[in-house]
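Trainee: Got a predicted model here, sequence first, then my questions.
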Amino acid sequence: MRWFPSEPPGFSRGEAQESGGNYTEVWFERGERLVDPRRVKTVVRALAGVFSQDPRLLRKRYAKTAGTDKAIPLPLREDFVLVPIKTRTAWHKDHGTCGYVVLSKVVSYEAVEEGEFRSRIYFSNGMVLKSLWRIDTVRNKFHQAEDVQKEYRRLYLVKSTPRELREYLPAGKLVYIIDERQASG
């Protein structure tokens, strides 16, 4: 799936702007598209809620890992990381410019010069999304998403044996390892 800001089908830019223009177009893996009348931010918040996540807390938690406090990738699950991609210019304040793509569904990206678009992102189902970001920025966002995914795994998918656990523990920190066999005896 991909989420990005959109005008409703059949609307001109002026009509969409007049009606608020903050719609979300959702692309599904089989090629279907759905227009949701809510803003991307609202759709992402609702989706995150399905996974008992809060996008604001995720942004705060992963800002350091991503090395930025703007457009931070959102890990909703280990294999479901949303990567922010700039897909349009803002018409007014609070008019979202970024949508999200699912990291595991992206197969490649390339630089282009098509009007205001500077890059294209290719998905495993053959769909293509154009972005306003230059290829360096797109590449950086995907690297950030991979780093965030690794940090998510480190935080939530810890190995269970003490020997395996050591490689995931931060150096110089005091950590108590409770062996289940000793704790129950």
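Mentor: Sure, I can see it.

Trainee: all contacts plus neighbour counts: C-alpha atoms, from now on.
Mentor: Fine.

Trainee: My reading is that residue 11 is in a strand; is that accurate?
Mentor: No. Assessed with DSSP: H, G, I helix; E, B strand; the rest coil, residue 11 is coil; it does not lie in a strand.

Trainee: Can you get me a residue count around it?
Mentor: Neighbour count of residue 11, defined by other C-alpha atoms under 10 Å: 12.

Trainee: And for residue 135?
Mentor: When neighbours are counted by other C-alpha under 10 Å, residue 135 registers 18.

Trainee: separation between it and residue 86?
Mentor: 12 Å (C-alpha to C-alpha, to the nearest Å).

Trainee: I figured residue 132 hits residue 90, correct?
Mentor: No. Using C-alpha atoms under 8 Å, residue 132 is not in contact with residue 90, being 11.6 Å away.

Trainee: here comes the other one, which I'd like you to weigh against the first:
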Amino acid sequence: MIDKNIPIVFLAILPVYIDGCGSGTELIDIKGESVIIKSAVKSILKKILKEYVVDINALKNKYAKSLGIKNAIPLPLTRDFTLIPLKTRKPMVLKDSAYGYIYYEKIKKVFDNGISCTLDLGNYKIKNTSKESIC
């Protein structure tokens, strides 16, 4: 069973640094409310994928070749709930994640900020640190 603090449908899961703790995850629920979790994005994502009975390795094998990418692949969880990877920070340490995941179908508009982009998800806006990954 998924942790009671982790909803199975959300706008985004983003890597953040937590003072005194290190790397964690900001989870933005469907209403645009934010919760900080003291676990890495990868751990939270594994719990979510388990709830949806999704094997990330099988997804990578299926989509990586056809999309021409190896790691940052879209994760179609249901017909109307696809998570797309988005570079949202520059890692301080090699093992830290730079990528979060965004609910693709909830993206209302993308604003080009020159070297980055901002995604409007209706109740929440997310700044992307790498323009090439979405704009």
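Mentor: It's in. It should be emphasised that the depicted structure is a prediction, and the values quoted were computed from it without experimental measurement.

Trainee: one step back: quick one: which of residue 132 and residue 90 of structure 1 has more around it?
Mentor: In this comparison of residue 132 of structure 1 against residue 90, neighbours counted by other C-alpha under 10 Å, the higher total goes to residue 132 at 23 against 11.

Trainee: What is the aligned counterpart of the more buried one in structure 2?
Mentor: When structure 2 is aligned by TM-score structural alignment, residue 132 of structure 1 is paired with residue 129.

Trainee: What are the contacting residues of the longest strand anywhere in structure 1?
Mentor: Criterion DSSP state E: the longest strand present in structure 1 is strand 106-114. With contacts defined as C-alpha atoms under 8 Å, 6 or more residues apart in numbering, strand 106-114 of structure 1 is touched by 118, 119, 120, 121, 122, 123, 124, 134, 135, 138.

Trainee: Let me have these in TSV, extended by distance to residue 106 of structure 1 and secondary structure.
Mentor: Below are the contacts of strand 106-114 of structure 1 laid out as TSV (distance: C-alpha to C-alpha, whole Å; DSSP: H, G, I helix; E, B strand; the rest coil):
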residue	distance to residue 106 of structure 1	secondary structure
118	17	strand
119	13	strand
120	11	strand
121	7	strand
122	6	strand
123	4	strand
124	6	coil
134	17	coil
135	14	helix
138	12	helix
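
Trainee: Where neighbours are concerned, which of those residues has the most?
Mentor: residue 138 (24 neighbours).

Trainee: Fine by me, we can end here.
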